[in-house]
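S.K.: Sharing a model prediction with you, sequence too.
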Amino acid sequence: MNASERIDEMIAKLSDWRGPIFARIRACVLAADPDIVEEWKWMGSPVWSRDGMIAVANAHKGKVKLTFAHGAGLADPDKLFNAGLEGNARRAIDFFENDSIDERALKALIRAAIEYNRAHLKKNARPAQAKAKSKTV
């Protein structure tokens, strides 16, 4: 079973309000960029990546949590982050029963995370290239 099938199965098993919320979050993530990759990590967590990890989602007893790996480095003009605000790297959005999802703002935040990953990837690639050149000289 691949990661997408495992995520489908996990959502189907969420028989209360968390299933539909989780499905909508997933749809927003995937709609934000066609090259986002779904993964299944840490013994049961859906993870979305593009040029690095974007976010991980988990269904908890009273909420669905979407944690952005580099959320502290992202602008959040729509004030979506409501959890993990004290962290140095991660930020999260906790969705509760009857919460609405601002799909436009969530997609924008996901795209910002992709841009963060791309900038970070380029920044780290230069020293690696320079190191490789120095070994061949």
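M.R.: Okay, I see it.
S.K.: switch to C-alpha atoms for all contacts and neighbour counts from now on
M.R.: OK.
S.K.: Need the residue closest to the centroid of this protein.
M.R.: By Cα atoms, centre = their mean, the chain has its centre lying nearest to residue 55, at 1.6 Å.
S.K.: And the strands in this structure?
M.R.: Along the chain, counting by DSSP state E, strands occupy 37-41, 45-49, 53-59, 64-68, 91-95.
S.K.: alright, now check it against this:
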Amino acid sequence: MTDWRTERVDRLRSLIASGDPAMVEETKWRKPTNPDGVPTFSCDGLVATVETYKDKVKVTFAKGASLTDPQGVFNASLDAGTRRAVDLKESDALDEDAFVQLVKDAVALNRG
């Protein structure tokens, strides 16, 4: 049986990739406590990371504080100076269109 977090990460991976055809996924920060590492997504600079925790999946946008979020997708790290995040628990819904728009805006910001 597939863990809900795996399914959520797979869907997020697809949504992030759809934000720009030049998006590159890499795995970074492998360590004994996280042998699978952290998926990172870059397009002309770091766009986002996806981390899995016991009770949630977290997508952190590297420059999220510089993005407008009219749909209120960001719900974590709201006081951080540079980044913003989306924490998703098993039953949480995600506005996928608004999420993809954040990805596109993040890429545009990187391209400056």
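M.R.: Arrived safely, thanks for sending. Predicted model only: the values in this text are computed from it and were never measured.
S.K.: Name the nearest residue to the residue nearest to the centre of structure 1, sequence neighbours excluded.
M.R.: Spatial nearest neighbour of residue 55 of structure 1, chain neighbours left out: residue 68 (4.2 Å); criterion: Cα to Cα, 6 or more residues apart in numbering.
S.K.: number of nearby residues for the aligned partner of the one you found in structure 2?
M.R.: Using TM-score structural alignment as the criterion, residue 68 of structure 1 maps onto residue 61 of structure 2. Residue 61 of structure 2 has 25 neighbouring residues, counting by other Cα atoms under 10 Å.
S.K.: Tell me the spacing between residue 61 of structure 2 and residue 2 of structure 2.
M.R.: Going from residue 61 of structure 2 to residue 2 of structure 2 by Cα to Cα, to the nearest Å gives 26 Å.
S.K.: In structure 1, which helix is the longest?
M.R.: Ranked by residue count, the top helix of structure 1 under DSSP state H comes out as helix 103-136.
S.K.: Give me the angle between that helix and strand 45-49.
M.R.: Between the axes of helix 103-136 of structure 1 and strand 45-49, defined by axes from the mean of the first three to the mean of the last three Cα atoms, to 10 degrees, the angle is 70 degrees.
S.K.: Name all residues that make contact with the match of residue 68 of structure 1.
M.R.: By Cα atoms under 8 Å, 6 or more residues apart in numbering, residue 61 of structure 2 lies in contact with 47-49, 83-85, 106.
S.K.: if we go to 10 Å?
M.R.: Counting by Cα atoms under 10 Å, 6 or more residues apart in numbering, residue 61 of structure 2 makes contact with 41, 46-50, 67, 74, 77, 82-86, 102-103, 106.
S.K.: Filter these down to the buried ones.
M.R.: Buried by 16 or more other Cα atoms under 10 Å: 41, 46-50, 67, 74, 77, 83-86, 102-103, 106, out of those.
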